[in-house]
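Q: structure, please.
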Amino acid sequence: MSLDKIVAIAGKPGLYELKTQTRTGFVASSLLDGKKITVGMRSNVSVLSEIAIYTLTEEMPLKAVFAKIQEKENGGETAVGHKESKDKLEEYFFEVLPDYDEDRVYTSDIKKVIQWYNLLIKNGFTDFTEDESTTEETEEVTSKGTEQE
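A: Predicted coordinates for the structure are as follows:
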């Protein structure tokens, strides 16, 4: 399972794994309780692989932030829960990502990152490293396809 198949759906708790595409949207399975739902085209859906966190110098992909949390926690769940106080959450996130932009990353964002990380770990998703070979192969195929046209 990769972050390309994991989505957050506005108005729905937790994360969902994409199962199949339909004519009017797609079917997703909840990582919280395993229930399947149908999601329409009009729903606001965010793919985790496309989300980034603002830092003072750049935007860091969520996968890299998860990798830093995993390194800090030795592969386990976070020591801080997503329901902790604002100060505890910000202190924890500062330990993980010292250069995050405090003006553009809100406490609600930190809560989501921590909650999502813990949910992914509970569901056996532990590989947050970039797979460079897959990226290179994709770029190679894309460039070959554009050369022929």
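
Q: from now on I want contacts and neighbour counts done on CA atoms only, so please keep to that.
A: OK.

Q: quick check: the gap between the residue nearest to the spatial centre of the chain and Tyr16.
A: Nearest to the geometric centre of the chain sits Leu48, at 3.4 Å (C-alpha atoms, centre = their mean). Distance, Leu48 to Tyr16, using C-alpha to C-alpha, to the nearest Å: 10 Å.

Q: joint contacts of those two?
A: Common contacts of Leu48 and Tyr16 (C-alpha atoms under 8 Å, 6 or more residues apart in numbering): Ile6, Val7, Ala8.

Q: leaving out sequence neighbours, find the closest residue to the first one.
A: Right, Ile6. Glu17 (4.6 Å; C-alpha to C-alpha, 6 or more residues apart in numbering).

Q: can I assume that neighbour is in contact with Ile9?
A: No. Between Glu17 and Ile9 there is no contact under C-alpha atoms under 8 Å: 10.6 Å.

Q: these two: which has the busier surroundings?
A: Counting neighbours by other C-alpha atoms under 10 Å for Glu17 and for Ile9 shows that Glu17 has the greater number, 21 against 17.

Q: assign a three-state SS to that one, would you?
A: Following DSSP: H, G, I helix; E, B strand; the rest coil, the label given to Glu17 is strand.

Q: contacts only, for it.
A: Neighbouring residues of Glu17 by C-alpha under 8 Å, 6+ apart: Lys5, Ile6, Val7, Ala28, Ser29, Ser30, Leu31.

Q: pull the residues that contact stretch 29-38.
A: Stretch 29-38 has contacts (C-alpha under 8 Å, 6+ apart) with 14-19, 25-28, 119-120, 123.

Q: which of those sits closest to Ser43?
A: Nearest to Ser43, judged by C-alpha to C-alpha, of the contacts of stretch 29-38 is Gly25 at 8.9 Å.

Q: quick one more, to check against the first:
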Amino acid sequence: MNLEKILAISGKPGLYVLKVQTRTGFVAESLVDGKKITVNLKSNVSLLSEISVYTYEGEKPLKEVIASIATKENNGPAISHKEDNATLAAYFKEILPNYDDERVYASDIKKIINWYNTLQSKGFIEAEAASEEVAETVAVEAEAPAEKPKKAKKVTE
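A: Predicted structure coming up:
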């Protein structure tokens, strides 16, 4: 789940993938229906990789929140973002127990859960889990001391 090219565009529903940058803006493709749109530089656009959620200790990157949802749901779909606010708040409390409920609104929770479900349905969540496992394996192998090559014995006759 590389969120570097995933966009949320103000005034447009759903998520978009950045395709091409142009002189006057860029071209983005909708994750929902696959339609391409042009977006000018004056539009309010947010990269998902730059979004954070307020907690009592500071801010938590959206990528970590989405990873927590994926862990809880075993990379499957989460609850619907159309549930009532109390249900969504209780669910989000399970995901991120220390989120700042005075600064994180029900609309924010709905958006995050909707984004998670969109990314999950398009296969971004499984791809992230697989890439994290590979990264962990590489890190573990890098930490393990390499075996010293064995010296060849001379055979004398």
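
Q: quick one on the thing from earlier: any idea how far Asp4 of the first structure is from the residue nearest to Ile6 of the first structure?
A: According to C-alpha to C-alpha, Glu17 of the first structure stands 9 Å off from Asp4 of the first structure.

Q: now do the helices in the first structure.
A: In the first structure, the segments counted as helices under DSSP state H are 62-72, 86-96, 107-122, 132-148.

Q: please name whichever of those is nearest to Ile53 of the first structure.
A: Here helix 62-72 is closest among those (C-alpha to C-alpha), at 6.4 Å.

Q: quick one: the closest one to helix 107-122, angle?
A: If you take axes from the mean of the first three to the mean of the last three C-alpha atoms, to 10 degrees, helix 62-72 of the first structure sits at 70 degrees to helix 107-122.

Q: quick one: helix 62-72 of the first structure to the second structure mean distance?
A: Once fitted to the second structure, helix 62-72 of the first structure is off its aligned match by 0.3 Å on average (mean C-alpha distance after the TM-score superposition for the first structure).

Q: stretch 88-95 of the first structure now?
A: Stretch 88-95 of the first structure sits 0.3 Å off on average (mean C-alpha distance after the TM-score superposition for the first structure).

Q: now do the buried residues in that stretch.
A: Judged by neighbour count (16 or more other C-alpha atoms under 10 Å), stretch 88-95 of the first structure contains these buried residues: Leu89, Glu90, Tyr92, Phe93.

Q: ok so, going back, out of the contacts of Glu17 of the first structure, which end up buried?
A: Ile6, Val7, Ala28, Ser29, Ser30, Leu31.

Q: any chance you could map the strands in the second structure?
A: For the second structure, strands defined by DSSP state E occupy the ranges 6-9, 16-21, 25-30, 36-40, 45-47, 52-55, 58-61.

Q: what comes up buried for the fifth one?
A: By that I understand strand 45-47 of the second structure. Neighbour count says strand 45-47 of the second structure has Leu47 buried, by 16+ other C-alpha under 10 Å.

Q: and what of the last one?
A: Neighbour counts using 16+ other C-alpha under 10 Å place Lys60 of strand 58-61 of the second structure among the buried residues.

Q: in JSON lines: the strands of the second structure, plus distance to Lys111 of the second structure.
A: Below are these laid out as JSON lines (distance: least, C-alpha to C-alpha, whole Å):
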{"stretch": "strand 6-9", "distance to Lys111 of the second structure": "10"}
{"stretch": "strand 16-21", "distance to Lys111 of the second structure": "14"}
{"stretch": "strand 25-30", "distance to Lys111 of the second structure": "16"}
{"stretch": "strand 36-40", "distance to Lys111 of the second structure": "21"}
{"stretch": "strand 45-47", "distance to Lys111 of the second structure": "13"}
{"stretch": "strand 52-55", "distance to Lys111 of the second structure": "12"}
{"stretch": "strand 58-61", "distance to Lys111 of the second structure": "15"}
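
Q: ok, Ile112 of the second structure - how many residues close by?
A: Ile112 of the second structure, neighbours per other C-alpha under 10 Å, totals 19.

Q: that older thread, now rank the contacts of stretch 29-38 of the first structure by neighbours and give me the top one.
A: Ranked by neighbour count (other C-alpha under 10 Å), the contacts of stretch 29-38 of the first structure have Tyr16 at the top, with 25 neighbours.
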